[in-house]
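Engineer: The following block contains a protein sequence and its predicted model.
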Amino acid sequence: MGKSPDKSERTESSGETAAKPGTSPSEPLGPEPGADGERTSEFVPLKPLDGPPKPPVREPVGEEAPAPAPDQPPPAQDARREQPPLDLLAQLTNAPAPPGTVARTVRRRLRIWTPLVALLALVFVTVQALRPLPNPKLALTGTTRYTFQGARPELPWPIEGQAVVDIDGLGRMGSYGDMSPLPIGSVAKVMTAYLVLKDHPLKEAEAGPDITVDQKAEDDYTNGVPEKESVVEVRKGQQISEREAIEAIMLPSANNVARLLARWDAGSEQEFIKKMNSAAAELGMTKTQYTDASGLLESTVSTAEDQVKLAERAMADPVFRAIVKMPSYDSTTTSGGSTVETAKKQSNFNKLVPLYGVVGIKTGSTTKAGGNLLFAAEKTVGGTKQLIIGAVFGQHKPSVIDTATQYSKELILAAGEQLKVETAVRKGQVVGTVDDGLGGSTPIAAAGDMAVVGWPGATVTLDIDDNGKGVPHQAQAGTRIGSLTAGAGTGRVAVPVTLNADLTEPSFGSKLLRLG
């Protein structure tokens, strides 16, 4: 008779599951701890499949697993998954940063900022090195003035009215009287001629455009003769050149031609008068008021000082200067015809021309104005030709024009005697520098003696310029770099200046450190 199977075998064969004490009936039984069979393992994800990651749970095995209490079921599998090994994860992924120190902070910032600073420094150096250099400039470092020794001269001034004597480009030698506005008569025609030549400039040998004589100019001649007004014969329809018209107003002082020029230039006499006053303001003639183009009206007023300002500007025009130094000219508008053979000679009212070096410029007289003369004379001094410009106004001693002329002559001769030449700068004397614009300078010296013209007590202003050619960045010692000048206008003298040492470009350090 065979052996009957034990109880456990029966249970297994019948499909029933025997529960071990302390386990849930629903859980499958695993091998006993210490059993010979392989341990089973269970995969526990580090994060739930449907939620945020959770740390894995280390499940106790073998004898380490505590037995659940008899009356308490074992924890569920999900509960074990929600308790991660925090100590292990903290060591692996969440280790706290070491405590901060000043040295560590400095090192970290250096690692961040050093490359950026280096890049910026490279850009700065490159830009500074490649920037265009400033243009070198000449600077006067020595004396800027030269003063002649001695007391100012006493000139033979008139006993009334006003008088002024200037040396063109050098300054005023002296003046006399109260410079209050007074009538100036035909001296006003200097502004008329100046404006016409400014608006319609001529070359020295050029006659210029023809001007058609209108009825008004003929009527002014016809009416002016019995009135003993200064006029030149003209007839309607005649053609008179611009140059002859200016000769007519500056030598025989033709009032009718002055008004004709005003209409030709500006369209009307009133518009031309506006231009006269505008020009006077531009020249700083603050005490001058023009009310007509000829000066016949006594409401046209000025001063000797203001008219000398105008004369200095007008005499800079070679055509004006050539006309006013003429003793006479041949008119083409007289009744005898318009050919040279029948022309009528018109004399200059300034009887000083061409005596005593006088080269102009204009007389003027009326009953109220008295006698007036605006004059210019040349004087050669030390190989230079100086221009004496002055005025004597408001002379009422008869004959008024002769009185003004006599005082003008005395002033011209006395002023010429006071002019002398002295050496203001010696050859080789350092007079300035070339400034490279970045802090560097190279000395420059006079290439010859500078002789200046003046009179006792006069001060001559010195200056330096590059003659409009610019200053190079590099040049050898001895290179001519410009001129040292004294005075202005016809009184200007100049000597070359040269480098006293090699001129070099600014250093790299100077280029790097420039701020402007």
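Structural biologist: That came in fine, so what should we check first?
Engineer: Could you use CA atoms for every contact and neighbour count after this?
Structural biologist: Fine.
Engineer: What residue, apart from its backbone neighbours, is nearest T459 spatially?
Structural biologist: Excluding the flanking residues, the one nearest T459 by CA to CA, 6 or more residues apart in numbering is T147, at 4.2 Å.
Engineer: who touches the one you found in this structure?
Structural biologist: Applying CA atoms under 8 Å, 6 or more residues apart in numbering, we find T147 in contact with G457, A458, T459, V460.
Engineer: Mind telling me what element the last one is part of?
Structural biologist: Read it as V460. strand 459-465 (DSSP states H and E).
Engineer: Please list the outside residues in contact with the strand or helix carrying D166.
Structural biologist: If you go by DSSP H and E, D166 is part of strand 162-167. For strand 162-167, contacts defined as CA under 8 Å, 6+ apart pick out 157, 172-179, 303-305, 308, 386-394, 411, 415, 491.
Engineer: Mind checking which of the residues you listed are in helices?
Structural biologist: Residues of these located in helices (DSSP state H): A304, E305, V308, L411, A415.
Engineer: Most neighbours among these, which one?
Structural biologist: Neighbour tally across the ones in helices among the contacts of strand 162-167 (other CA atoms under 10 Å): the maximum, 30 neighbours, falls on A304.
Engineer: want to compare, so here's the second one:
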Amino acid sequence: MSRSATMPPSPHADAPDLVQARRAAARRKMYRRRRTVVFGMLLVVVALLGGTGIYSANALNAPIPEAAPTATAPAPVAAAPQPVVAPGFGTFAISAVGYPGTLAQSPDPTPLPSASITKIITSLVILDAHPIPAGEEGPAIAYTNADVDIYWDMVAQNGSVSPVPAGSLTLKQSLEAMLLPSGNNYAISLANWAFGSEQGLVDAARAWLDARGLVHTNIADASGLSLENTSIPTDLVQLGMLALDNPVLAEVVAMQTAEIPGVGTVRNTNKMLGTHGVDGIKTGSTDDAANLLFSADFAVGSSTITLVGVVLGAPDHDVLDQAIGALIDSVVPGFHEVPALGAGQELASYAQPWGDTAVARTTQAASVIVWSDTPVTVEVQAEPITLVEDGDDVGVAVVHAGDQAITVPLEIDGTVEDPGAWWRLTNPGGLDPAESPAA
């Protein structure tokens, strides 16, 4: 047999052409899929932008929704109750200027004789009728033989007195002669000068007390000599605060001594002045008891706290002063400064659905001085936002402590911008089209 016959073709003879053909077919299939996706998306966009255009109009014009704040207020702060060393006799009350109610008081509200504390009422009523302008001494008051007679009458009754000058004194000098040595005769002489008689002053004082709600205080004379001059501690504390509100009276009751023309040196009967922070106000003594209406100042941080208190019914002034010193010393540590907020403290956060976020921070620090276990709370009043820029105002934080309220502004840290057309069109339902004007 001839060996020149044609041999069968090899199965791999045309392999390169076959591979290329298969690759071309795959590319055509991939292109068809891509065209389908692209054309599908284009059809969607055309459908959105074409036709009625309701969806696209709603999506592009939908209002920005309000983002509600997520508040993070600090936890309330409260210290342990402050123990108070109360006098073991009579009645008492103690308060602080600017703080509601009393810090401590005795449970027994029975009125007791107020004695020469009554002269504070006399002074306030006279100054209400004859005010002394700042920096002045007030009108001149002429003292006559009638006033000398009053002096000797008080001596006969074993009342405290102050010498009478031959001539005149200013109203302020007359108040010094009445209040510092507790001169009963000056209380009567000033009542006669201001209201025509001592009874005239008593009538005016009763109306004055009623007008200020001091209904548990009774006044029977100008000096406090009568045991019918009675009051309760809470009324007397309010009276002391009224005295401190009068600049002339506040200055006089803080004097250790005064030089009065024709009278000489008069000394304050309040032996507590200059101790335990005491800077006023008035002693009062009967044959059976010693009283003191007092004020005291002390520092807490950069602030000054003013206490006003009274103790009635001590056996003598030494016991009284010791008890008041212990009372003040026990109250003072109960005042403390609470740093309620820090500057730049984050109190609220915001998030919009397209990913923009921002936080609300305090613009400044805030601290508050509180008494004892008074709780300190922070109320965050952050407002909802839509679009904001860094530094925009966004509400306030309010620090509450008793009757105190400190307001601190809040501002935005961050920027929230419009999400743009592409996000609006590609996030159906991301914004509420029902609120759009085009809907």
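Structural biologist: Perfect, thanks for sending it. Here the structure is a predicted model, which means the values were calculated and not measured.
Engineer: The strand holding D166 of structure 1 vs structure 2, mean deviation?
Structural biologist: Superposing on structure 2 and averaging over aligned pairs (mean CA distance after the TM-score superposition for structure 1), strand 162-167 of structure 1 comes out at 1.0 Å.
Engineer: which position in structure 1 aligns with W208 of structure 2?
Structural biologist: Using TM-score structural alignment as the criterion, W208 of structure 2 maps onto A279 of structure 1.
Engineer: Show me what T234 of structure 2 lines up with in structure 1.
Structural biologist: Superposed on structure 1 with TM-score structural alignment, T234 of structure 2 falls opposite E305.
Engineer: what sits against its match?
Structural biologist: A163, V164, M179, A391.
Engineer: Map the second one across to structure 2 for me.
Structural biologist: What that stands for is V164 of structure 1. Under the alignment (TM-score structural alignment), V164 of structure 1 pairs with A93 of structure 2.
Engineer: again, but for the third one
Structural biologist: Matched by TM-score structural alignment, M179 of structure 1 corresponds to P109 in structure 2.
Engineer: so where do the helices sit in structure 2?
Structural biologist: 15-49, 54-61, 118-129, 145-156, 171-179, 184-195, 198-211, 233-245, 247-253, 317-331, 421-426.
Engineer: residues contacting A299 of structure 2?
Structural biologist: By CA under 8 Å, 6+ apart, the neighbours of A299 of structure 2 are I305.
Engineer: Please report how far the nearest residue to T461 of structure 1 once chain neighbours are set aside lies from T459 of structure 1.
Structural biologist: Nearest residue to T461 of structure 1 in three dimensions, chain neighbours excluded: R145, at 4.6 Å (CA to CA, 6+ apart). Distance of R145 of structure 1 to T459 of structure 1, computed by CA to CA, to the nearest Å: 6 Å.
Engineer: neighbour count winner among those two?
Structural biologist: Neighbours per residue, other CA under 10 Å: of R145 of structure 1 and T459, the larger number sits with T459, 17 against 12.
Engineer: That one is in contact with F148, isn't it?
Structural biologist: Yes: contact criterion CA atoms under 8 Å: T459 of structure 1 and F148 qualify, at 6.4 Å.
Engineer: residues bridging contact with those two, i.e. touching both?
Structural biologist: Residues touching both T459 of structure 1 and F148 (CA under 8 Å, 6+ apart): none.
Engineer: So what does I120 of structure 2 match up with in structure 1?
Structural biologist: Matched to structure 1 by TM-score structural alignment, I120 of structure 2 sits across from V190.
Engineer: That match contacts A248, correct?
Structural biologist: No: contact status for V190 of structure 1 versus A248: not in contact, 12.0 Å apart, counting by CA under 8 Å.
Engineer: about what we covered before: I'd like the distance from the strand holding V460 of structure 1 to the chain centre, please.
Structural biologist: 21 Å (CA atoms, centre = their mean, to the nearest Å).
Engineer: Likewise for stretch 306-314 of structure 2?
Structural biologist: Here stretch 306-314 of structure 2 is found 25 Å from its chain centre; the criterion is CA atoms, centre = their mean.
Engineer: And for stretch 410-428 of structure 1?
Structural biologist: Chain-centre distance of stretch 410-428 of structure 1: 36 Å, with CA atoms, centre = their mean.
Engineer: which residues are in contact with it?
Structural biologist: Contacts for stretch 410-428 of structure 1 (CA under 8 Å, 6+ apart): 146, 153, 155-157, 165, 173, 356, 377, 379, 381-382, 388, 445-456.
Engineer: Of those residues, which belong to strands?
Structural biologist: Judged by DSSP state E, the subset of the contacts of stretch 410-428 of structure 1 located in strands is 146, 165, 173, 377, 379, 381, 388, 445-446, 450-454.
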